[in-house]
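Asks: Sequence and predicted structure below; questions after.
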Amino acid sequence: MERLLQSTHHFTLPFAQNELKRVLHEGERVVVKTLASVMSPPLLATETEQLQRELRIQTVVAIPIRSEGNIEGCIVFISKKGEESLTQAELDMMESLTAEVGAIFGNLSLYRQLEATHQELNNANQRLFDIDKTKSEFLSIAAHQLRTPLSGIKGYLAMLLDGDFGTLLENQRKMINELFVNANRLTRLVNNFLDVSRIDANRLKIEKKWFDLWDVLDAIYMEFATVVKEKNLEFAYKRNLSDGTVMVYGDMDKIHDALINIVDNCIKYTNIGGVAMSLQDSADAILITIHDTGVGIDPKELATLFDKFVRGRERGGKASGAGLGLYIAKKVIEAHGGNIKVESEGAGKGSTFEITILKKSFQEDIGGVALHQESLKPALLQGLAPQGA
């Protein structure tokens, strides 16, 4: 018996000699009395007769397996009942079982398609990852190559402004000052390229120490004073001597650059009115608010504003900038246990950035170590007079 069944596992069926032709080619159910009608070939007629006697088979039913409009095969049912004894319910049950098998075939086909699609997506993701990695490496190399000549240019411009090469006429000073401003902007862009490559490679270093956050805001105010004046904008910022110090344990340069990126973004998209920057210190957190009266932000763009290479649009719909500053600012502030959020009522309504740094984050960093007086010395601008003092 086992030998007979094994001989039917793989064979080529000559349809002309077998009733399964109608089942497989015409998609019709076949009900016959002899096993040889559907099993010979591949079995010999004598073998099928022997098998039919041993199993006491009276009726053979062959039903096509359909899946997605195609015939995938057939199921052969055998019964000890005669054909006339089979009930409609039994035939319906055979049809139902065959339909279930057809559904399994369909699911297998769908699974193969999904598997193929999944593999294609994996391949596409890998290609995108490789492209992004190459782009980050290019940005890093380009930024490093630009840094050295930029430093030289800024150095000579500073010497010119300081009068090291002679007294400048007013129009000369104005042009050189504008060159210096643009060199600073290009330096920020180069630094952004480097920071992005480091962030993407998980190599962004945060070197923490104590510093006064007021000093950082003072430096930012001074850095943008010329730019704001040239655009006929106001830059509202006031620090009173009574404000004291707001000490932060973090990377002063990184936080400075992050805030620079936000202020630069606000000034870039403001043509009328101005920008306001303020600092609030509480027991639990430090809040920096930067507000502008610029072109505003479409509510649809708020969710992606801090994504990499997302650029805002100036008046008239033209995209501007490299789309890196806000992305880097968010990453840096988050690395200090803080967060950034932005609000805007829409086009032409300006925007407000709120940067929150929780004191708990840097209190945990130092593990409760006492703060020494020598660590309170201003590190960014020695001797800078507070605004509004």
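Replies: Everything's here; your move.
Asks: make it CA atoms for all contacts and neighbour counts henceforth
Replies: Fine.
Asks: What are the boundaries of the helices in the stretch 251-389 of the chain?
Replies: 252-268, 325-335, 359-366 (DSSP state H, counting those that start in this stretch).
Asks: In CSV: those, plus mean neighbour count and distance to Val310.
Replies: Converted to CSV, these look like this (neighbours: other C-alpha atoms under 10 Å; distance: least, C-alpha to C-alpha, whole Å):
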stretch, mean neighbour count, distance to Val310
helix 252-268, 21, 12
helix 325-335, 22, 8
helix 359-366, 15, 29
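Asks: adding another structure so you can compare the two:
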Amino acid sequence: MTAAAMPPMFFKKPDDAPKKRRKRRTISHHVKNIREAPGKIRDRVTKELYKRNAELAVRNKTLALLRRLDEISLAAEKIENMAQQMVDAIAQELEYEVVTIAIVEEEKMMWQCVAVGSNQPALNTQFKDVCVVLPEIPLQNTPDIAAVVRDGKQMYSDSLIAVHPPQLVSAIDMANREGRNIHPVHSMVLPLRFGEHTLGVLTFSSSRSFKDASRYEYESLSGIIGLISLALYKAKLYEDLQTTSAELLVANTQLRDLDKAKSEFLSIASHQLYTPLTALRGYISMIMEGDYGPISEEQKPVLDILNKSALRLIELIKDLLDISRIESGRMELHLESVSLVEIAKSLVADLLPNAITKKLDLRFHEPTEVIPNVVVDSQRIRQVMMNFIDNAIKYTTQGKVEVFMSMHNGKVTFSVQDTGRGLKDGEEEKLFKKFSRVGGAARFNTEGTGLGLYVAKQIVHEHRGYIAVTSPGENKGTTFSMELPPEGDSNSLKVGEVATVVIKAADANGQASA
């Protein structure tokens, strides 16, 4: 590259730039500069070190304040306590005359001061309990606060009344009238946001203008805002959860009281109905047997309908009484050693006429192995087994109902398999809840109450057993099974030992408590 093509070493001055007269430097002048050079360098280095140390001090002070604020947010339980400790710490560390934290209700367009602090003892005296008595303030009454909430951006203000409640401004005036000479006329309002929502505002007021604040002071404020916003969100969420929990506790107590009253009503009403119905059925039976004279052929079907209706009502009342006893803890188990095989055989024999009426094949399969006895309340377990077989007959329109006894995983297992309507996905868990009748059960049979299986599950549970239901699908049949520990098993009840066992109150999901 030729000399003409080389770029200039310095930027070229414009042609019209004023020409400075060149000072002639003497040898003595150069000697003087050489002698003074070390001192100038030393001064420049000293100034730079002082500046860096000042910056480091600010950063350390900020970190200490952030640690303090974090400790406060973790320790305080209430928003008011947390906010008050935070404004006190900020005011002292950053030397601001007024620091406030306010909660904003955007939907209501209202805000409320929750804490105010100062680095001036006189103002702290005036500020004591000011926020406690302050009502909610419409955002429109403080235009600068409203602008910060609306825009989500910080704002400078030179009007105290535009950023503080009137009571707070009056407290500052009161301190000045006492000769304190405190004039925090300059304010900076910062939004406390979490996500897209403004939770509150943080306001600083000072006698110096915030527009002249250093970059490091702004960095400090940025860290403070983020920490307080997160702490405020967590504290507000915690208080909301506490409030909701308290409301749920009250509601739950009321529901328990209502449930208790309902159980008492069922018990009283059922007993009052049971006695006259029993007498009614007794007299109908006597009429049908001719105790009051001969009856005509036309009267027989009418009396038969009356007898069956009275019987259904009595069975319904028995179910209601069982529910009442279960939920009030008054159903006692009278335990004895019994053979489920013999109970199953007798039930099949008893219910065979019902199956024949519907042209169903009801069959008991003799077990291929020895089935041990179980320790149970025979009346209650018989009630459960009868419920299984009777339901299978009711909800099977054609085909068969098969009853099995077996040993499965060391448990005595009674199962009933039918070719009825089956179950859809998700219906199994609904079967054992009170007054629950899944799918089209009401269309197939209108006599049930939805209580039988609920009661059955509570009874089996208290015998330390288990009830299950399976179905390949709708219109593909259903299998109900009951498992009980054999007599002598470590989990089995014992004859005579628990003669006064009481079934505990059922829980809200229809499952017995342990």
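Replies: Cool, got the structure. The shown structure was predicted, so the numbers you read here are calculated from the model rather than taken from an experiment.
Asks: that older thread, and Phe77 of the first structure, which of the helices of the stretch 251-389 of the first structure is closest to it?
Replies: Nearest of these to Phe77 of the first structure, taken as C-alpha to C-alpha: helix 325-335 at 66.6 Å.
Asks: so that closest one matches what in the second structure?
Replies: Mapped onto the second structure using TM-score structural alignment, helix 325-335 of the first structure spans residues 452-462.
Asks: Mean distance between that stretch and the first structure after superposition?
Replies: After superposition onto the first structure, stretch 452-462 of the second structure sits on average 0.8 Å from its aligned residues (mean C-alpha distance after the TM-score superposition for the first structure).
Asks: Which residue lies closest in space to the residue mapped onto Asp365 of the first structure from the second structure, excluding its sequence neighbours?
Replies: Counting by TM-score structural alignment, Asp365 of the first structure corresponds to Lys494 in the second structure. Of all residues not flanking Lys494 of the second structure in the chain, Val375 sits nearest, at 6.3 Å (C-alpha to C-alpha, 6 or more residues apart in numbering).
Asks: residues touching the one you found, list them.
Replies: Contact partners of Val375 of the second structure, counting by C-alpha atoms under 8 Å, 6 or more residues apart in numbering, are 335-338, 486-487, 492-495.
Asks: Could you report the neighbour count for Asp291 of the second structure?
Replies: 11 (other C-alpha atoms under 10 Å).
Asks: and it, which of the three is it?
Replies: What DSSP: H, G, I helix; E, B strand; the rest coil gives for Asp291 of the second structure is coil.
Asks: One more: the one 5 residues further on?
Replies: What three-state DSSP gives for Ser296 of the second structure is coil.
Asks: what does Gly436 of the second structure align to in the first structure?
Replies: One thing to correct before we go on: residue 436 of the second structure is Ser, not Gly. That one, Ser436 of the second structure, aligns with Val310 by TM-score structural alignment.
Asks: what about that match, how many neighbours?
Replies: Neighbour tally, Val310 of the first structure, other C-alpha under 10 Å: 19.
Asks: The residue nearest to it when sequence neighbours are not counted and Arg313 of the first structure, how far apart?
Replies: By the measure of C-alpha to C-alpha, 6+ apart, the closest residue to Val310 of the first structure outside its immediate chain neighbours is Gly323, 4.7 Å from it. According to C-alpha to C-alpha, to the nearest Å, Gly323 of the first structure and Arg313 of the first structure sit 11 Å apart.
Asks: Show me which of those two is the more surrounded one.
Replies: Just comparing Gly323 of the first structure and Arg313: by other C-alpha under 10 Å the higher neighbour count belongs to Gly323, 19 against 16.
Asks: distance of that one from Asp243 of the first structure?
Replies: Taking C-alpha to C-alpha, one finds Gly323 of the first structure at 35 Å from Asp243 of the first structure.
Asks: And for Val295 of the first structure?
Replies: Distance, Val295 of the first structure to Asp243 of the first structure, by C-alpha to C-alpha: 32 Å.
Asks: More neighbours: these two, which one.
Replies: The neighbour count for Val295 of the first structure versus Asp243, taken as other C-alpha under 10 Å, is higher for Val295 (24 against 11).
Asks: The more buried one maps to what in the second structure?
Replies: Using TM-score structural alignment, Val295 of the first structure pairs with Arg421 in the second structure.
Asks: residues contacting its match?
Replies: 395-396, 474-478.
Asks: Tell me the secondary structure at Phe211 of the first structure.
Replies: strand.
Asks: which residue ranges form the helices in the stretch 1-150 of the first structure?
Replies: 2-6, 20-26, 36-39, 45-55, 88-161.
Asks: Can you give me the buried ones in the fourth one?
Replies: Buried residues in helix 45-55 of the first structure, counting neighbours by 16 or more other C-alpha atoms under 10 Å, are found at 45, 47-49, 51-52.
Asks: Check which helices and strands it sits against.
Replies: helix 36-39 (3 or more C-alpha pairs under 8 Å, 6 or more residues apart in numbering; DSSP states H and E).
Asks: For the helix it packs on, what is the distance to the chain centroid?
Replies: Chain-centre distance of helix 36-39 of the first structure: 61 Å, with C-alpha atoms, centre = their mean, to the nearest Å.
Asks: cool, stretch 429-447 of the second structure as well?
Replies: 30 Å.
Asks: Please work out how many residues are found near Thr446 of the second structure.
Replies: Using other C-alpha under 10 Å: Thr446 of the second structure sits among 8 other residues.
Asks: measure it to Val455 of the second structure for me?
Replies: Distance, Thr446 of the second structure to Val455 of the second structure, using C-alpha to C-alpha: 19 Å.
Asks: Also Leu431 of the second structure?
Replies: From Leu431 of the second structure to Val455 of the second structure the distance is 11 Å (C-alpha to C-alpha).
Asks: and if you look at Lys424 of the second structure?
Replies: 22 Å.
Asks: With Ser209 of the second structure instead?
Replies: Taking C-alpha to C-alpha, one finds Ser209 of the second structure at 77 Å from Val455 of the second structure.
Asks: Alignment lookup: Glu345 of the first structure to the second structure.
Replies: By TM-score structural alignment, Glu345 of the first structure lines up with Pro472.
Asks: Would you agree its match is in contact with Thr419?
Replies: No - Pro472 of the second structure is beyond contact range of Thr419, at 10.6 Å (criterion: C-alpha atoms under 8 Å).
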